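Chemist: Give the three-dimensional model of this entry:
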Amino acid sequence: MKICVPMKSTMVHNHFGKAPEFMLLVVEEGKVVSREKVPNPGREKGAVLELMPAHGVTHVIAGGMGERAKGILKEHNIVIVTGALGSIDNAVDRFLKGELKPAEVPCCNENLCGK
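Modeler: From the prediction side, this is the model:
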């Protein structure tokens, strides 16, 4: 499993597309075995959304995400978990324990989010 978390410092960013960078975490047998920071390539022509399948991401954990992004990621069979708060480590740990599940949390309203 490869998890992507939009980040600001060590925290889950509240809006997927506006995060300055992303943490990519490889999980094997329920444990994080590697981490990689990837800069946000920008919002032009879906660059952020192309980044996920290009890196083999299977899951995204975020605070909020617009409908357009959700739709595109779902087309790539990427599982979306929104509503995450706090540190990346805590959010991923909660997800791996089954305490953080895919949910339909609306966008944070920082922009139009395709609405």
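Chemist: can we go C-alpha only for contacts and neighbour counts from here?
Modeler: Fine.
Chemist: can you give me the strands for this structure?
Modeler: For the chain, applying DSSP state E gives strands covering 2-8, 11-12, 21-28, 31-39, 59-61, 79-81.
Chemist: Can you name the residues that contact R94?
Modeler: Listed by Cα atoms under 8 Å, 6 or more residues apart in numbering, the contact set of R94 reads L100.
Chemist: who's in contact with L100?
Modeler: L100 makes contacts with 81, 84, 91, 94, as judged by Cα under 8 Å, 6+ apart.
Chemist: To check against the first, give me the structure of this:
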Amino acid sequence: MRIAVSVNDQVISDHFGLCENYMVLDVEDGKIVGEELHKNPGHAPGVTPPSFVAGLHVAAALGGTVAQGAVDVMKNAGVDVVLGVSGDPRQAALDYASGKLKHDPEFIKSCGGC
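Modeler: This is a model prediction of the structure:
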């Protein structure tokens, strides 16, 4: 399972679209078997963080907060979005893969243009 996590340094970012990078973790049988780091392309014409992440062919996206429009873009691409996640991105990916993390709609925030 491929899981994208919004990160600043090695910690989950407070805001999904404003992170420095997206860490993509491949999880199999309860272990991380692959890891990639992709620079956030920012909010530019033709590409946005949600569409960029959807293009990484991940099953899930984990982060702190994000706007409803961003959630919709990823969900429409078949990406499960889980918000309200903090701390270690690797542990969060493992927790998601084992069913311990669930989406919390409280963390959908209003932010212009997202």
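Chemist: Contacts only, for T48 of the second structure.
Modeler: Counting by Cα under 8 Å, 6+ apart, T48 of the second structure touches 41-42.
Chemist: how much space between it and A61 of the second structure?
Modeler: T48 of the second structure is 14 Å from A61 of the second structure, where distance means Cα to Cα, to the nearest Å.
Chemist: next one: G87 of the second structure
Modeler: Noted for G87 of the second structure: a distance of 15 Å to A61 of the second structure, by Cα to Cα.
Chemist: Counting neighbours, go ahead and name the busier of these two.
Modeler: Per other Cα atoms under 10 Å, whichever of G87 of the second structure and A61 has more neighbours is A61, with 27 against 15.
Chemist: Quick check: the aligned residue for the more buried one in the first structure?
Modeler: In the first structure, A61 of the second structure lines up with V60, judged by TM-score structural alignment.
Chemist: Its match is in contact with K74, isn't it?
Modeler: No - contact criterion Cα atoms under 8 Å: V60 of the first structure and K74 do not qualify, at 10.4 Å.
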